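Participant: no sequence for this one, just the structure:
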């Protein structure tokens, strides 16, 4: 699911860049309107749901496996790039597409499509770079990596990680607007489960559960060791 959604996100980003080139290079108003309308539809019905699903499944995999979020440089880099790309797609590219579609429908001059072309192209290249990171895994572990290997999450986490994005996609198609609410709620549950697993897996030092227990055991063992010698001396 993560691979399919990520490839879909990357392909739709390059498609947006191609449609931006068409809108910028044609003089025909009908062709320009068609290119802008197609880019707007592609962004709302394909790219946004694919981006949500790719980001959600990636976050779940990091939380549900030993890879974590900050244990390895390649995972941390993917995490940061994903957040940047989501922000750029939601607040910059989608806004530019809405403004371009409104101008094209009103017969006004279109704003420069270079933002769409460059932004979508960089988004696609960034996703291709993330695919390389997943294969090469460069950089090793970070300084924030804790000792030991975190336990893998139970099976229900992975089943839910595959089914929840599909449910959100159906809701987005029905409502006409991507709303990954179930994904956010499920991710919160996975993070809570990860915290519980970390607490259970953390090693306890002797006497850590009861600060005075270790000293009490030491005193009792000392009495037992001194007892036979005292009787022997008498």
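Facilitator: That came in fine, so what should we check first? In this text the structure is predicted, and so the values were computed from the model without any measurement.

Participant: use CA for all of it now, contacts and neighbours both
Facilitator: Fine.

Participant: how many neighbours does residue 182 have?
Facilitator: Summarising burial for residue 182: neighbours were counted as other CA atoms under 10 Å, giving 14.

Participant: by contact count, what packs against the host helix or strand of it?
Facilitator: Using DSSP states H and E, the secondary-structure element containing residue 182 is helix 181-201. When contacts are defined as 3 or more CA pairs under 8 Å, 6 or more residues apart in numbering; DSSP states H and E, helix 181-201 packs onto helix 48-64, helix 155-175.

Participant: can you give me the buried ones in that helix?
Facilitator: Along helix 181-201, the positions that meet the burial threshold by neighbour count (16 or more other CA atoms under 10 Å) are 183, 186-187, 190-191, 193-194, 197.

Participant: use this one as the comparison:
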């Protein structure tokens, strides 16, 4: 059973999300919260698999709540937003969110998103992730000694994998590009994420751009 905490300051939206999620045999809404402070308390107390998090809320907003939840619990946060290029989305990803979902998305997209995130995946399509990062992170990279130290831990192969992750390639596409088996690539991806301190592929992409490891013009042709 996938347990979910629904966070939104609008009761009608919370009710609608609960109705959709509770209709599934494998998903259960265990709690609702109307603001970030309530969300943090509920997540800490219940440790649900997934937190559906609205961003724009009074008091403690979804961004700060996401940061607190991901830093102190094993919950995975799925951000709910009205706009697909909301400036807060990239900040939420930095804070530890595993992806985002438009509030206008069809119910099947919501269900798929919850199942994907609960299973340890990142919701964003890799190429959409790259687009977001390019638009919001590019040009803001800074020299971070700690990040450089993390990069220094990567083997030559893991650096190749990180570069291709940042390009938006899937495991199967990376395997084809590097002439490796998918199982081997999966292992390299896991080691890379661990070494750079990323929870998932989305954060790995953000990391690669933020520290200036890759830039769109520097990336090789992967077609």
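Facilitator: Now that the structure is in, tell me what you want to look at. Everything quoted here is computed from the prediction, not taken from an experiment.

Participant: any idea what the TM-score is?
Facilitator: Overall, the chain-to-chain superposition scores 0.23 on the TM-score scale (TM-score structural alignment, normalised by the length of the second structure); 89 aligned residues with a CA RMSD of 5.9 Å.

Participant: now the angle from whichever strand or helix holds residue 101 of the first structure to helix 48-64?
Facilitator: Of the helices and strands defined by DSSP H and E, residue 101 of the first structure is found in helix 94-106. Angle between the axes of helix 94-106 of the first structure and helix 48-64 is 170 degrees (criterion: axes from the mean of the first three to the mean of the last three CA atoms, to 10 degrees).

Participant: tilt between the helix or strand following helix 94-106 of the first structure and helix 94-106?
Facilitator: Per DSSP H and E, the first helix or strand lying C-terminal to helix 94-106 of the first structure is helix 114-136. Orientation of helix 114-136 of the first structure against helix 94-106 (the same axes, to 10 degrees) gives an angle of 140 degrees.

Participant: mind listing what's buried in the helix holding residue 101 of the first structure?
Facilitator: Applying a neighbour-count criterion of 16+ other CA under 10 Å, the buried positions in helix 94-106 of the first structure are 94, 96-97, 100-104.

Participant: other SSEs contacting that helix?
Facilitator: If contacts are counted by 3+ CA pairs under 8 Å, 6+ apart, helix 94-106 of the first structure sits against helix 29-42, helix 114-136.

Participant: how about 7 Å then?
Facilitator: helix 29-42 (3 or more CA pairs under 7 Å, 6 or more residues apart in numbering; DSSP states H and E).

Participant: pretty sure residue 116 of the first structure contacts residue 18?
Facilitator: No: here residue 116 of the first structure lies out of contact with residue 18, judged by CA atoms under 7 Å, at a distance of 9.3 Å.

Participant: looking at those two, which is more packed in?
Facilitator: Between residue 116 of the first structure and residue 18, counting by other CA under 10 Å, residue 116 is the more crowded of the two (25 against 18).

Participant: distance of the more buried one from residue 173 of the first structure?
Facilitator: Taking CA to CA, to the nearest Å as the measure, residue 116 of the first structure and residue 173 of the first structure are separated by 24 Å.

Participant: and what of residue 123 of the first structure?
Facilitator: Using CA to CA, residue 123 of the first structure is found at 23 Å from residue 173 of the first structure.

Participant: more crowded one of the two?
Facilitator: Remark: of residue 123 of the first structure and residue 173, residue 123 carries more neighbours, 26 against 15, as counted by other CA under 10 Å.

Participant: now, the most widely separated pair of the buried residues of helix 181-201 of the first structure?
Facilitator: Farthest apart among the buried residues of helix 181-201 of the first structure by CA to CA are 183 and 197. That separation is 20.8 Å.

Participant: if I look at residue 185 of the second structure, how far off is residue 166 of the second structure?
Facilitator: With CA to CA as the criterion, residue 185 of the second structure and residue 166 of the second structure are 15 Å apart.

Participant: next one: residue 146 of the second structure
Facilitator: 19 Å.

Participant: what about the strands in the second structure?
Facilitator: Using DSSP state E, the strands of the second structure run over residues 2-7, 27-33, 50-54, 76-81, 100-102.
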